[in-house]
Structures are given as structure tokens and as C-alpha cells.
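> missing the sequence, but the structure's below:
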């Protein structure tokens, strides 16, 4: 869910006093009609976690040596997404198998709310997998690929995986925050030493986003629809039909 600034519950127009980008013409979320409580419950949670994420953006700005509101301009209409993930229970002989392979998040920041079943593991700088044990009333916050690029590699995207060793059913609610698709981002000057070149070239958020999303969601109707479109012509607007 999320991902669409014209969903009524997200109300970005009321928040920033501005209109969404013109290419966003239709909601992207499809909700099950026989479970209306699902949309209500998830959006209630979303309405709390999104403002918290935006507060963290300002805290990051201060940590970067910038003015508190310095990053607000690239988060007017951010790409926000939330997933309700269910990992089914496993038979004893399958405990310890990988439920979700090692990866980094294609976001700026990810906030993960877990239930009490331990399964999330983080790869530390020594190449060892350590458990991110669930703690009540807390989030696991992962640095995403966009934040790594913006900090010139100083903040490294978190490599993580899911490996359930208990066999118990598990739920998690990751929330993904990424800057506006129209934003152009470069490595911040405060992370580039004198005489040093940036590790990453400047990039457009939307262009980079669609180059990751379309190949990853190869069975999604949007990916199927534009399968024959040359990559040089891919634009973020394609996601909105």
C-alpha cells in the first residue's frame, strides 16, 4: 500500500498545500472488497508512521550538518510504500531456511515493525549475520540505497534477510520512504572530502526507481504492458498508466 499521493487517506494536497504531479491520475492500490477493515487498519497505522518518518528525515538533516528543514524539498510528494508481510509457520525440519534472501532496500529509509517472532538478520561490517531481535515499542530502521548514494557511501545500505529458526508464524510491517520521483539528488557536499570525487553520479529519483521496479516486478501488469518499450524510454510516469 502507499505509493500513491492521490489516495484519500494520504492527503498530500492538504499537507503541503500543493497539487500532486500531473501524471498521477489514478490510485495504485487495489483493496479486497470482502475485508474493508484491512484498508482502515493499515491506513490508520500509515497515518502515524509516515509523520514519524518525516521527523526522522529532519533528524538526519541535522546529523548531516544541514539545517533541520534542508531535506524537506525532496519529500513533498515522496514515494511511500508499506507492506503487510506474512511468513507462514514451517515444519520443524525446515526451520532455519531462508524466508527472504539477502538484499538492501530500494528506498531512502525503511522502518520495520515486527511481531515477537525473531527472524530478521543483519549483515554487519565483519560479514557476520546478527539477529535484529524484536523489541516492544520499537522499529528496526534500515538505511536504503538512496540514502547511501546521497551520503556518498558514508551511510551504507543495510544488508538483511529473514531466517526463521522457530518455525512460528511471523508478521511484519515494513514502511519504505523514498524522495519525490521528480527530485534530482547528488552526494551531499558534507560527505565529500577536499579533492575527492563523489562515488555516485547525480540521479533522478523516478528514473532510478523505475529501472529497479519494472525488472523486479516482471509479472506485474505494468511490467508486462511495457515489456517491449526500450529502457532508454522508461519514465516514472509509466507506473501510472
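Everything's here; your move. Every value quoted in this text rests on a predicted model; they were computed, and no experiment measured them. Numbers count the residues shown, from 1 in each chain.
> please count neighbours and contacts with C-alpha atoms only from this point.
Will do.
> can you tell me how far the nearest residue to residue 120 once chain neighbours are set aside sits from residue 132?
Excluding its sequence neighbours, the residue lying closest to residue 120 (CA to CA, 6 or more residues apart in numbering) is residue 162, at 4.6 Å. Distance, residue 162 to residue 132, by CA to CA, to the nearest Å: 10 Å.
> and what of residue 189?
Residue 189 sits 32 Å away from residue 132, going by CA to CA.
> how far is the longest helix along the chain from where the chain is centred?
Taking DSSP state H as the criterion, the chain has its longest helix at helix 36-63. Put simply, helix 36-63 sits 12 Å off its chain's centre (CA atoms, centre = their mean, to the nearest Å).
> below is structure B, check it against A:
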């Protein structure tokens, strides 16, 4: 393995060994590649088919599921709305968000966690993506238990923090690019807001991470593996011990520009009222506390949504 290639880790490894391996990959890259996860392959295949069918619907029909008042929290967000922090051009993508269905009467139900929106077609959309969300959620919790062990915490440390968490599954469509000469790219350089991101569908070339802030390297996994990366919330919680690495989706080579690109990231969030407070073991003389004042997960999210153009 070269110093700039990510190892592919298996969830069948012994728990302690996996925890150490994913922790080291996160420390080095802010990213990891993981295979042998417990998400049903047939379900994933059905999800890809339904995602393609939805994004092929007429523009007016898709836009009928767009509600600017909820800042993209659920349903459809049209092409060219989202922009990377500090970028000059909007991203070349459209997407659909599926969130958590909260128990009736939950105090967390607000504009940040509104009810899900479901399209009238394609048929089966709600059932497939409700189940896929559940399986993503369970896999994310498994990954977080390994991260907890790596940080010297109890393996269940994150459990309460993500219970009824504001996690979002995004169905992403990057349409064909007829003109590659513009400055806009499919997804501008950015860090993710959340704790960790689990990404399916990055096998198509384009996903790159900024290795040690100096060099763009490919983060495309082999078939059957997913990409997992540290988000800004986990970076803050660990006082930058685990880095939220800047990444992008660059435009394709000319021969691939006429094809769409699809992916499905699952943004695993803390519950909205969770106080993000620096972990004591991540503070030292060499790494003093960058964030002496805690911030709630929802306050952090709202701040970032404004920065990326989803909230005014």
C-alpha cells in the first residue's frame, strides 16, 4: 500500500483490530474504505433503479417536492442550489433527502427534522428507502462503536448521542455535463457537517480527497466497498484528532461527461440537542482545546446550512 492509497477494511475483522485500523485510516486520511457491511445487496440494487427513475421524472414534477422553507431537510432540492462553503459556483447536482421518522410527540420534531416527503412515483420508493435508511443507520452505529473504542471510550459511548439523531440519506444525481469548459464542478471542495458519512456509489471516478491539505488523491472504492469519512462534528468533538478532510467530486473526463453519476451518502448526525463538547482525552499541551465553549448539534448544523446556501 502506498502512503496515498486508502486501505480497504473488512467489518468481519475482530472488533479491536477493526477499531484500530479504521482509527488509523481516519487519522491519516480522514477517510476509510469498508467492505462486508450488513446492507442488503438486492436492496441497494433496487434503490439505484428507483433513484434513476425518480431523477428522470419531469422537472415540474420533481420541483413539486421542493420546499425552500425547510432548507433541503426533506424531499427534493433542485439542480444548482447547493454551494460549497466559500465557493464561487453552485454544484452541478440535484438530490433527494430522506430523514428519520420521529416518534409521535417527540420534542425534536421541528424545522430541522420535519416529516418525510414521499413522491407519488416511482412505485415502491417509500418502502425501499425507508428500509435502506434503517440499514444505513445500523451500519453507521457499528462504525461509531469502533471509533469509540479507538478513542478509548466505551463502545456504546455514541449510542445515546445518535438516538433519534438528525441523520439524512441523500440520493444524489449529477447530470451529464454538455460543456466541460465552465468553472463549476459536480461538487466543490468541502467538508461534511455531520459525525461520519457513509457513501455508496463512489465507484464511478470523481471523488477525491485533499491528502494532508496538499494533494488531491482518488477516494473511489473497489466494487462492494463503501467510503466512510469523518465529518466536522466529529472533528470538533475530537479537537481535530480525527480530521474532517476536504473532498470534492471533480468533473469527468470528456468521454464520461455524457453519463449521469449517482451516489447515496448517509450523513450520520447527532441528536439535535446533543452538546458537542471536546473530549478530555483529545486535549493536551500539544493540542489545547480549540473549542472551550460547547455548541449544540442543531446550532452547529444551522450555522453550516447557511454557509452552503440551503438556509437563508
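Looks like it came in fine. The shown structure was predicted, so the numbers you read here are calculated from the model rather than taken from an experiment.
> TM-score of the superposed pair?
TM-score for the superposed chains, counting by TM-score structural alignment, normalised by the length of structure 1: 0.77, backed by 210 aligned residues with a CA RMSD of 2.7 Å.
> in structure 2, which residue range corresponds to the longest helix of structure 1?
Aligning helix 36-63 of structure 1 against structure 2 (TM-score structural alignment) gives residues 123-150.
> element containing residue 217 of structure 2?
strand 215-218 (DSSP states H and E).
> buried residues in that strand, which are they?
For strand 215-218 of structure 2, burial by neighbour count (16 or more other CA atoms under 10 Å) applies to 216-218.
> three-state assignment of the residue lying farthest from the centre of structure 2?
Ranking residues of structure 2 by C-alpha distance from their mean position (CA atoms, centre = their mean) puts residue 285 at the top, at 32.2 Å. Put simply, residue 285 of structure 2 is coil when judged by DSSP: H, G, I helix; E, B strand; the rest coil.
> look up how far residue 193 of structure 2 lies from the counterpart of the residue nearest to residue 120 of structure 1 in structure 2.
Counting by TM-score structural alignment, residue 162 of structure 1 corresponds to residue 249 in structure 2. Going from residue 249 of structure 2 to residue 193 of structure 2 by CA to CA gives 17 Å.
> would you say residue 298 of structure 2 is within a helix?
Yes. Counting by three-state DSSP, one finds residue 298 of structure 2 located in a helix.
> I'd guess residue 226 of structure 2 is in a helix, am I close?
No. If the criterion is three-state DSSP, then residue 226 of structure 2 is strand and not within a helix.
> out of the buried residues of strand 215-218 of structure 2, which one sits closest to residue 131 of structure 2?
residue 218 (30.2 Å; CA to CA).
> aligned to the closest one, what sits in structure 1?
So, by TM-score structural alignment, residue 218 of structure 2 is matched to residue 131.
> for the residue nearest the centre of structure 1, helix, strand, or coil?
Centroid-nearest residue in structure 1: residue 176, 2.5 Å away (criterion: CA atoms, centre = their mean). Recorded secondary structure, residue 176 of structure 1: strand (three-state DSSP).
> tell me where the stretch 201-312 of structure 2 has strands.
Here the stretch 201-312 of structure 2 has its strands, by DSSP state E, counting those that start in this stretch, at 207-211, 215-218, 225-230, 247-249, 261-268, 275-276, 295-296.
> the fourth one vs structure 1, average distance?
The reference is to strand 247-249 of structure 2. For strand 247-249 of structure 2, the mean deviation from structure 1 after alignment is 0.6 Å (mean CA distance after the TM-score superposition for structure 1).
> re earlier: show me what contacts the residue nearest to the centre of structure 1?
79-82, 107-111 (CA atoms under 8 Å, 6 or more residues apart in numbering).
> of those residues, which stay in contact in structure 2?
Retained in structure 2 (both residues aligned by TM-score structural alignment, their matches' CA atoms under 8 Å) from the contacts of residue 176 of structure 1: 80-82, 107-111.
> now tabulate those in a markdown table and tack on neighbour count and secondary structure.
Output for these, formatted as a markdown table (neighbours: other CA atoms under 10 Å; DSSP: H, G, I helix; E, B strand; the rest coil):
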| residue | neighbour count | secondary structure |
| --- | --- | --- |
| 80 | 24 | strand |
| 81 | 18 | strand |
| 82 | 22 | strand |
| 107 | 24 | coil |
| 108 | 22 | coil |
| 109 | 26 | strand |
| 110 | 24 | strand |
| 111 | 21 | strand |
